[in-house]
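Chemist: Let's see this in three dimensions:
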Amino acid sequence: MWLSYLNSFKAYLQLERSLSVHSIAAYLHDVALLEQYLQSNGLALSPQQVTLTQLQGCIHWIAGLGMTAPSQARIISGIKSFYKFLLLENIITEDPTQLLEAPKTRRKLPDVLTFTEIEEIIAQIDLSTAEGHRNKAILEIMYSCGLRVSEVVNLKISQLYFDDGFIRVIGKGDKERLVPIGRQAIQYVNLYLETDRRQLNIKRGQEDIVFLNRRGSGLTRVMIFLVIKKLVQQAGIKKQVSPHTFRHSFATHLVEGGANLRAVQEMLGHESITTTEIYTHLDREFLRDTLSRFHPRF
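Modeler: Here you go, the predicted model:
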């Protein structure tokens, strides 16, 4: 009964959504679970006949199988996509999944470095090495501007407006934004540009890239991750630290200091303010931690 609908859904995912084989298999598996639930309860229903009540029963059944809340949410998302497809194809006139709610999943708050920890990490950089000034400039600009690692590796000299105290960043979706940069970060980026970078045999096409490897080519995201991982180990810091941790720390420290959330959104390049609002949650965690450590009756 469901096979023809699943085949049409598969073709839609392949041709119109251009999803990977793995993603398509996941979607089909989600819908197959709904069909399995109906069969196990003796409900010989077509997709058009399924109601919200049966869908809620299916979710309850899935939860009983021991699946975690994130797994349940993913399955619900797959089933919702199937019914949106049926609606798009005029196979159904009303979407029964419209009021279907996913279980609440607690968003894991990322690790955040204190300012002292950031200074300890940067202090591990050996400035006598060929890459020392470059690595220091990278970490300073990541923390000063809250950049994504992809924005760091793609940063161009022509995007640096140090006289005005800004850099022009190309973020997700090729969206541009102007981000203020601190005096200390400017100092260390200029030091790198005027010393170590000048000694490199820069490859053709890489002349405008700020941060280069010893062969004169642009850095990879992985390379920056490995640099930070080594420095964190040397500093003896046990937190899970990645390049993105510097971005989280930049935003968290601004919010803790009382910065306007809209301004933080602009600096981070978030399309929606709701994405930036995670830092208000981080701020509340900071307040709670402060209270628990220093209040005698907490």
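
Chemist: C-alpha only now, for contacts and for neighbours.
Modeler: Fine.

Chemist: buried sites along stretch 155-172?
Modeler: Using 16 or more other CA atoms under 10 Å as the test for burial, stretch 155-172 gives 155-156, 159-162, 166-171.

Chemist: Now do it: everything it contacts.
Modeler: 151, 176-183, 186, 208-211, 269 (CA atoms under 8 Å, 6 or more residues apart in numbering).

Chemist: Chain neighbours aside, what residue packs nearest to residue 112?
Modeler: Once flanking residues are discounted, residue 112 sits nearest to residue 249: 5.1 Å by CA to CA, 6 or more residues apart in numbering.

Chemist: helices and strands around the helix or strand where the one you found lies, which ones?
Modeler: Secondary structure from DSSP states H and E places residue 249 in helix 243-256. Contact here means 3 or more CA pairs under 8 Å, 6 or more residues apart in numbering; DSSP states H and E; on that basis helix 243-256 packs against helix 132-145, helix 221-235, helix 261-268, helix 278-294.

Chemist: quick one, which of those is nearest to residue 121?
Modeler: Set against residue 121 and scored by CA to CA, the helices and strands packed on helix 243-256 come closest in helix 221-235, at 5.7 Å.

Chemist: How much space separates the residue nearest to the spatial centre of the chain from residue 184?
Modeler: Note on the chain: the residue nearest the mean C-alpha position is residue 244, at 8.2 Å, using CA atoms, centre = their mean. Residue 244 is 20 Å from residue 184, where distance means CA to CA, to the nearest Å.

Chemist: and what of residue 37?
Modeler: With CA to CA as the criterion, residue 37 and residue 184 are 61 Å apart.

Chemist: what's the answer for residue 241, then?
Modeler: Distance from residue 241 to residue 184, by CA to CA: 22 Å.

Chemist: please give me the structure for this one as well, since I'd like to look at both together:
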Amino acid sequence: MPKGIWYRKTLSLYLEGLFSYIAQMEWDTAIKNFSDYIKLERAMADNSVMAYTSDVTKLYQYADMAGWKKGPLEISANNVENFLTYIFRLGMSVNSQARILSGVKAFYKYLLFDEYIEIDPTELIEAPKTGRKIPDTLEVHEIDNLISAIDMSTDEGIRNKAIIETLYSSGLRVSELVNMKLTNIFYDIGFVKILGKGNKERLVPIGKGAINSIRTYLEEVRGNMTVKPGHENYVFLNRRGAQLTRVMIFTIIKRLAVAINLKKKVSPHTFRHSFATHLIEGGADLRAVQDMLGHESITTTEIYTHLDKEYLQQVIHEYHPRS
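Modeler: As a prediction, this is how the structure comes out:
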């Protein structure tokens, strides 16, 4: 590589890193000042302070993931709209979206009040309408009720509990679940290797509850089955020893919903949205959730680099309701 090109590329990378660092420092300072303001001058309770600062931190995380290199004072109304679209596409409930927007609005009102900015970028942004079509998200107690409705005296019940636990514990797509392989479960580190969309592999943390349910199923049920040739490596099998179909997973979930008289429209994807929503609402890092879901980057050309696997495992342990 010619020396001039190498120098320009090195300088470009240095400046990019510098701008990112400056933006991070600006966000950190502004969020801390905002936290102090609402705690001391508005006398908010500690839980409210944490919720508000968590909402603003999510906006910063999105800005960082989008590569904007912008501090909080440079954020535009369009930037905020893009952020709201992003959390909508994650499947967050309307109430959760509205609450996050409320925290962001409070942040910019503070910046306007203290004369850091002259125009509030969130002023004309309205809360999401309840009529927007987004998938239903289950509450934690509703998931617990679904699991409690499973008849654990049957082989199918033991299998079905492992299926529900795995869907909710890891946020898998239904196609990823039915194609799970025995050789891709790493019990010692608490991860499962998944082949997602576009044949892209990723490691996904799986909770202890799901691991225990899978082990129980493998030991008490699957280990005693006659498995059809070619299906030996699939985790979840039907009573004939063959790989489960997507339709069967839908049927299992629908029957459980009827059993507990659940009025919400549920599907395997409902657990995926619930997984993401509960982690984010609990305070998990947006990038970590994005990585675990196997989503493409919010930009059109890049795929996020996988985060440190110990960090993803920590996110699951700290923020997942059933961990």
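
Chemist: quick one: TM-score?
Modeler: Here the superposed chains carry a TM-score of 0.56, computed using TM-score structural alignment, normalised by the length of structure 1; 171 aligned residues with a CA RMSD of 1.6 Å.

Chemist: For the aligned partner of residue 173 of structure 2 in structure 1, give me its contacts.
Modeler: Applying TM-score structural alignment, one finds that residue 173 of structure 2 aligns to residue 148 in structure 1. Residue 148 of structure 1 is in contact with 142, 243-244, 247, counting by CA under 8 Å, 6+ apart.

Chemist: Repeat the analysis, applying 10 Å as the threshold.
Modeler: Residue 148 of structure 1 is in contact with 142, 169, 171-172, 221, 243-248, 268-269, counting by CA atoms under 10 Å, 6 or more residues apart in numbering.

Chemist: go on, residue 3 of structure 2?
Modeler: By CA under 10 Å, 6+ apart, residue 3 of structure 2 lies in contact with residue 9.

Chemist: Just to check, residue 183 of structure 1 is in contact with residue 137?
Modeler: No - the criterion here is CA atoms under 10 Å, and residue 183 of structure 1 misses it with residue 137 at 11.9 Å.

Chemist: quick one: which of the contacts of stretch 155-172 of structure 1 is nearest residue 110 of structure 1?
Modeler: Proximity of these to residue 110 of structure 1 (CA to CA) peaks at residue 269, which lies at 18.4 Å.

Chemist: quick one on the thing from earlier: and residue 37 and residue 184 of structure 1? Which one has more around it.
Modeler: Higher neighbour count among residue 37 of structure 1 and residue 184: residue 37, with 19 against 13, using other CA atoms under 10 Å.

Chemist: what do we get in structure 2 for the more buried one?
Modeler: For residue 37 of structure 1, there is no aligned residue in structure 2 (criterion: TM-score structural alignment).

Chemist: Would you agree residue 37 of structure 1 is in contact with residue 64?
Modeler: No - checked against CA under 10 Å, the pair residue 37 of structure 1 and residue 64 is beyond contact range at 11.7 Å.

Chemist: and for those two, which residues touch both?
Modeler: Common neighbours of residue 37 of structure 1 and residue 64 (CA under 10 Å, 6+ apart) are residue 58.

Chemist: For the equivalent of residue 238 of structure 2 over in structure 1, which non-adjacent residue is spatially closest?
Modeler: Aligned counterpart of residue 238 of structure 2 in structure 1: residue 213 (TM-score structural alignment). Counting by CA to CA, 6+ apart, residue 213 of structure 1 lies nearest to residue 219, which is 5.8 Å off, once chain neighbours are set aside.

Chemist: Am I right that that neighbour is in contact with residue 153?
Modeler: Yes - contact criterion CA under 10 Å: residue 219 of structure 1 and residue 153 qualify, at 5.7 Å.

Chemist: list residues touching both of those two?
Modeler: What both residue 219 of structure 1 and residue 153 touch, as defined by CA under 10 Å, 6+ apart, is the set 209-212.

Chemist: Tell me the secondary structure at residue 126 of structure 1.
Modeler: Three-state call for residue 126 of structure 1 (DSSP: H, G, I helix; E, B strand; the rest coil): coil.

Chemist: tell me, how many neighbours does it end up with?
Modeler: Using other CA under 10 Å, residue 126 of structure 1 is surrounded by 14 other residues.

Chemist: Over to residue 35 of structure 1?
Modeler: 19.

Chemist: ok, it to residue 275 of structure 1 distance?
Modeler: Taking CA to CA, one finds residue 35 of structure 1 at 35 Å from residue 275 of structure 1.

Chemist: Secondary structure class of residue 179 of structure 1, three-state.
Modeler: Classification of residue 179 of structure 1 by three-state DSSP places it in strand.

Chemist: residue in structure 2 matching it?
Modeler: So, by TM-score structural alignment, residue 179 of structure 1 is matched to residue 204.

Chemist: Hmm, its match is touching residue 290, no?
Modeler: No - judged on CA under 10 Å, residue 204 of structure 2 makes no contact with residue 290 at a distance of 11.1 Å.

Chemist: ok, back up a step: tell me the most buried of the helices and strands packed on helix 243-256 of structure 1?
Modeler: Of all those, helix 132-145 has the most neighbours on average by mean count of other CA atoms under 10 Å, namely a mean of 23.

Chemist: What helices and strands are in contact with that one?
Modeler: helix 115-123, helix 149-153, strand 166-170, strand 176-180, helix 183-194, helix 221-235, helix 243-256 (3 or more CA pairs under 10 Å, 6 or more residues apart in numbering; DSSP states H and E).

Chemist: That one vs structure 2, average distance?
Modeler: Helix 132-145 of structure 1: mean distance to aligned residues in structure 2 after superposition is 0.4 Å, counting by mean CA distance after the TM-score superposition for structure 1.

Chemist: and the angle for that helix with strand 176-180?
Modeler: Using axes from the mean of the first three to the mean of the last three CA atoms, to 10 degrees, the direction of helix 132-145 of structure 1 lies 100 degrees away from that of strand 176-180.

Chemist: Just give me the closest of the contacts of stretch 155-172 of structure 1 to residue 75 of structure 1.
Modeler: residue 269 (30.6 Å).

Chemist: measure residue 141 of structure 2 to residue 255 of structure 2 for me?
Modeler: Distance from residue 141 of structure 2 to residue 255 of structure 2, counting by CA to CA: 18 Å.

Chemist: scratch that, residue 232 of structure 2
Modeler: 27 Å.

Chemist: just to revisit the earlier point, let's have the shared contacts of residue 219 and residue 153 of structure 1 in JSON lines, adding distance to residue 125 of structure 1, neighbour count and secondary structure.
Modeler: What follows is these, written out as JSON lines (distance: CA to CA, whole Å; neighbours: other CA atoms under 10 Å; DSSP: H, G, I helix; E, B strand; the rest coil):
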{"residue": "209", "distance to residue 125 of structure 1": "22", "neighbour count": "20", "secondary structure": "strand"}
{"residue": "210", "distance to residue 125 of structure 1": "19", "neighbour count": "24", "secondary structure": "coil"}
{"residue": "211", "distance to residue 125 of structure 1": "16", "neighbour count": "25", "secondary structure": "coil"}
{"residue": "212", "distance to residue 125 of structure 1": "17", "neighbour count": "21", "secondary structure": "strand"}
